[in-house]
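Visitor: could you look at this predicted model? Sequence included:
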Amino acid sequence: MADHPAFELVPGRPGVPLLLVCDHASNAVPAALGGTLGLPREDMERHIAFDVGARGLTLELAELLGATAILSTTSRLVIDPNRGEDDPTLVMKLYDGSIIPGNRAVDEAEVARRLAAYHRPYHDAITAHLDAMIARGEAPQILSIHSYTPQLRGRAPRPWHVGVLWDEDARIARPLIDRLMREPDLCVGDNEPYSGQLRGDCMFTHGTQRGIAHALIELRNDLISDAAGETAWARRLAPILAETCGLTEGVTHG
């Protein structure tokens, strides 16, 4: 499975104590797994395979904020880096009405191979970057960038434009929510469209367990489904995030 790197690393400006992570940046299936999970292309372009627009948004935010970014490079359907290793949804066999043919026969040995090839190297990269920041005497902060579908099949529409997910650590989340709520045209979710209190997820692992300030940002994916939307939202969010995270260097205007 060495044909496919487990993560993408985009270095930031020296001294910027912010790490951006994007757990569901890609819908790629490595060649070692056949390059496909047996799903039609229309399913692989849906939210079940990746977070639509999240990679582009993360890269633009990284450039504007000067932050380092670490992004996944495989579909969440291969193995979900935003789940703990013992989470029953680590490798999904059914998601939002679609059966995942390539995962139907996945056994413990195959899960172990995918953990070793894709899941652990991604998290090891995050750990290594945070360790290096701390060693330099910096106080790191982490923002996780995601997107969500406006409506799950058979469910009510989701009205929020942006949501902030968090657990017991409100150091970034609370001021960020308060700041976003001052935007007159935004519907802001506080732990919506779902809760950020998930043991074993990426922010729990690298934020909560290490005492590092963090928050997860969810954008409704119809707002960032093309390059224009990604750019518009990056430029809108960047100064808000710089203010909330106390980035003294501010924002580079693209």
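Guide: Noted; the coordinates are in hand. Because the structure is a prediction, the values reported are computed rather than measured.
Visitor: okay, CA-based contacts and neighbour counts for the rest of this
Guide: Noted.
Visitor: ranges for the strands of the protein?
Guide: For the chain, applying DSSP state E gives strands covering 7-10, 18-22, 68-72, 94-95, 98-99, 141-148, 162-165, 188-190, 213-220.
Visitor: the structure to be compared is supplied as follows:
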Amino acid sequence: MSASWALLITCEHGGNAVPQEYAPLFADWGDILASHCGYDLGALGTAQALARATGAPLVAATTTRLVVDLNRSVGHARLFSAVTKALPGTTRQALLAEHYQPHREAVARLVSQALAAGKTVLHIASHSFTPHFGGVTRHCDVGLLYDPGRAAEKIFCGRWLRELACLDSDLILRRNYPYRGVADGLATALRRRFGEGYLGVELEVNQRFALGGGEALASVSEHLADALRRALGRVAACR
């Protein structure tokens, strides 16, 4: 990656914290808060590893997605959970103002600043997915979500996956899995807002690594970070 590029790392579902004033609403939700419904297990650790390795800024949130989902657009059916969807409209607006908008605005501000400086932005949003869903085993270790109609995103993701496969050939790597890169999300919204000067990639890591302990997650995160640096051209690529 040349000096004309700017890298940005985010993590929308980095924790399962409940703001104190809303804690009574979640008194019986302990198991759900601790599950993939409450947050993306391991995603924050991976985001931090990517930011450390590249020197990129990191914008991360640790409030549970069950309060408000930072990766959903306003008006989306799953923006609020079953708990918060039933709250009065004024309370939901307060949740947006206190937790949703600050994250989104911080990310958009960094993108705007980089574009104003004449740079092209590569935004990597760190997420994770549960190994089993709906009775189906997801046969994937790392997925990269992008818009296949945008050549720059497609080319970069291909490069990152090739470097990752070179570093760890045992990983099962997939494109636009377990979700579609053009589905509703922060990256999709930023593509519409900023156009071709913005590249958005959602990183999806199987939660089996985090469930396997800190060493397993640290290992795959290190490989992801090393592969990213190689894909960016900051160190020699694999042969």
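Guide: Received the coordinates, thanks. Computed from a predicted model, the values in this text were never measured in an experiment.
Visitor: Asp23 of the first structure contacts Ser72, doesn't it?
Guide: Yes. In terms of CA atoms under 8 Å, Asp23 of the first structure counts as a neighbour of Ser72; the distance is 5.3 Å.
Visitor: mind listing the shared neighbours of these two?
Guide: Counting by CA atoms under 8 Å, 6 or more residues apart in numbering, the residues touching both Asp23 of the first structure and Ser72 are Pro81.
Visitor: which residues of the first structure does stretch 50-60 of the second structure align to?
Guide: The aligned range for stretch 50-60 of the second structure in the first structure is 61-71, by TM-score structural alignment.
Visitor: straight-line length of the matching stretch, end to end?
Guide: 13 Å (CA to CA, to the nearest Å).
Visitor: residues in contact with it?
Guide: The contact list for stretch 61-71 of the first structure (CA under 8 Å, 6+ apart) reads 7-13, 16-25, 55, 58-59, 122, 125-126, 234-235, 237-238, 242, 250-254.
Visitor: in helices only, show me those.
Guide: Among these, the ones falling in helices (DSSP state H) are 55, 58-59, 122, 125-126, 234-235, 237-238, 242.
Visitor: can you redo these as TSV with neighbour count?
Guide: Formatted as TSV, those follow (neighbours: other CA atoms under 10 Å):
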residue	neighbour count
Arg55	26
Thr58	26
Leu59	23
Tyr122	24
Ala125	17
Ile126	22
Ala234	23
Arg235	20
Leu237	16
Ala238	21
Ala242	17
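Visitor: and which of those is nearest Arg113 of the first structure?
Guide: Tyr122 (14.1 Å; CA to CA).
Visitor: which residue in the second structure aligns with the closest one?
Guide: Tyr122 of the first structure maps onto His103 in the second structure, by TM-score structural alignment.
Visitor: got it, and Met203 of the first structure?
Guide: Using TM-score structural alignment, the partner of Met203 of the first structure in the second structure is Ala187.
Visitor: which positions within stretch 107-121 of the second structure qualify as buried?
Guide: 107-108, 110-112, 114-115, 119-121 (16 or more other CA atoms under 10 Å).
Visitor: which one of those residues is nearest Thr84 of the second structure?
Guide: Val107 (24.2 Å).
Visitor: so what's that closest one up against?
Guide: Neighbouring residues of Val107 of the second structure by CA under 8 Å, 6+ apart: 10, 59.
Visitor: please repeat the previous calculation with a cut-off of 10 Å.
Guide: Val107 of the second structure sits next to 8-10, 57-60, 101, 123, 186, 190 when contact means CA atoms under 10 Å, 6 or more residues apart in numbering.
Visitor: ok, now Ser128 of the second structure?
Guide: For Ser128 of the second structure, the contacting residues are 11, 13-14, 36, 39-44, 46, 141-143, 178, 202-210, by CA under 10 Å, 6+ apart.
Visitor: how about a cut-off of 6 Å?
Guide: 40, 43, 204-207 (CA atoms under 6 Å, 6 or more residues apart in numbering).
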